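[1] coordinates for the following, if possible.
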Amino acid sequence: MRVRQDVRSRAIEIGLSLVDQTKIVTAASELARNTLDYGGGGTARLQIVQDGVRRGVRLTFEDQGPGIADLQLALKDGYTSGKGLGLGLSGAKRLSNEFSIDSAPGEGTRVTIVRWS
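    Purely as a prediction, here's the structure:
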C-alpha cells in the first residue's frame, strides 16, 4: 500500500495525467507484489527523472529470491509460477513506457520501469 501511495504522489508531482498515474501505480503494485510473493521481499526505489523536457517516474524493484529461469516465458500473458493470473510482469511492461528486467536462477530479480509525462 505504501508503494502505491508514494508512486501516486510522485506521479502527481511531475504532472502525469490521471490515466498515466493509474498505469504507473498499477504496474508498481504488480511488481511490489511479485517482489514479496516470489522474491521473498526486497527493495523498491522511486526516482523522478528528466530527459530533456520530459519528466518521469522511474521505479526499480529488486529482490534476492530464486530468480527467473526463463524470462521470455515469464513475460507471456497467462504464465505463472504460482497462484496468480500470470499478468504481473507482462502487465507492468504494457503499462510502462520503459521496462527492463534482469534475473537469473539463484541471483534474484531486478525490474525497472519508467512512465514519462
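
[2] contacts and neighbour counts: CA atoms only from here.
    Fine.

[3] mind listing what residue 90 touches?
    For residue 90, the contact set (CA atoms under 8 Å, 6 or more residues apart in numbering) comprises 74, 75, 76, 77.

[4] and the buried ones among these, selectable in PyMOL?
    Selection of buried members from the contacts of residue 90 for PyMOL, criterion 16 or more other CA atoms under 10 Å:
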select buried, resi 74+75
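
[5] just the helices in the chain please.
    2-13, 18-37, 71-74, 88-94 (DSSP state H).

[6] and of those helices, who's closest to residue 56?
    Comparing the helices of the chain against residue 56 with CA to CA, the closest turns out to be helix 2-13 (7.8 Å).

[7] report the inter-axis angle for the closest one versus helix 18-37.
    150 degrees (axes from the mean of the first three to the mean of the last three CA atoms, to 10 degrees).

[8] can you list the buried residues in helix 2-13?
    Burial within helix 2-13, assessed by neighbour count using 16+ other CA under 10 Å, is assigned to 3, 4, 7, 8, 10, 11.

[9] likewise for stretch 16-36?
    Neighbour-count burial for stretch 16-36 flags 16, 20-32, 34-35 (criterion: 16+ other CA under 10 Å).

[10] structure for this one too, so we can compare:
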Amino acid sequence: MVVADYSPETINIEQESDIVTARQVGRNMSKLFGFGTITQSRIATSISELARNIYLYAGAGAIIISPIEREGMIGLQITANDNGPGIPDIRQALDDGYSTSGALGAGLPGVRRMMDEFEIHSTLGEGTRVVVVKWSDQAKEE
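    Take a look at the predicted model:
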C-alpha cells in the first residue's frame, strides 16, 4: 500500500453529529491501513475527544486525518484545528482530572497517552491546534 496514493480527509466539526462522523472516518482509515483493532479504537477515541473539544469549547473547527509514512512506517496523523478562545493554561489542561466542562478531565491527557506523538499550540483569542500521530505496529498487538 502506498500512502501517497491517499488524500487527507477533512471533517468539519460544526454540530454534535460531526463528532461521530470524524470518529467513523478515523476508524475506517485506520482499518484500511492495517492497524489492529486495539489501535483502531485508540485512534477513534482520540479523534472523538479532539472533535468534542472543538465542539464544546470553540463551537466549530475541523479534524484532518492524514495517512503518513516515515522511515518505512505507516501512520495516521490527526490534526484538530479551531479558531476558538484558546486554552489559557495548556499545562493545566494536560493534567489528569482537569476539566472546565464538568467532565472527567480525561480528554487531552488521554489522547496524549493513547497516541505516539502529541503536539499542541494554542493562542488566546485565536484558537488551538492539536497534532497527534499513531504509528502502525501490528507486532505489539499480535
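
[11] what's the counterpart of residue 94 of structure 1 in structure 2?
    Correspondence of residue 94 of structure 1 to structure 2, assessed by TM-score structural alignment: residue 113.

[12] measure that match to residue 127 of structure 2 for me?
    Residue 113 of structure 2 sits at a distance of 23 Å from residue 127 of structure 2 (criterion: CA to CA, to the nearest Å).

[13] pick out whichever of those two has more residues nearby.
    Set side by side, residue 113 of structure 2 and residue 127 show more neighbours around residue 127, with 19 against 12, by other CA atoms under 10 Å.

[14] and the aligned residue in structure 1 for the more buried one, what does it touch?
    Aligned by TM-score structural alignment, residue 127 of structure 2 pairs with residue 108 of structure 1. Counting by CA under 8 Å, 6+ apart, residue 108 of structure 1 makes contact with 39, 62, 63, 64, 65, 66, 67, 68.

[15] can you list these in TSV and add neighbour count?
    Shown next, in TSV, are those (neighbours: other CA atoms under 10 Å):
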residue	neighbour count
39	19
62	23
63	22
64	18
65	21
66	16
67	19
68	21
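
[16] quick one: map residue 7 of structure 1 onto structure 2.
    In structure 2, residue 7 of structure 1 lines up with residue 26, judged by TM-score structural alignment.

[17] how about the contacts made by the residue nearest to that match when sequence neighbours are not counted?
    Closest residue to residue 26 of structure 2 apart from its sequence neighbours, by CA to CA, 6 or more residues apart in numbering: residue 44 at 5.7 Å. Residue 44 of structure 2 makes contacts with 23, 24, 26, 27, as judged by CA under 8 Å, 6+ apart.

[18] same deal with residue 61 of structure 1?
    Residue 61 of structure 1 sits next to 31, 32, 35, 42, 43, 44, 45, 109, 110, 111, 112 when contact means CA under 8 Å, 6+ apart.

[19] re the thing from before, residue 51 of structure 1: which of the helices of structure 1 is closest?
    Residue 51 of structure 1 lies closest, by CA to CA, to one member of those: helix 2-13, at 15.6 Å.
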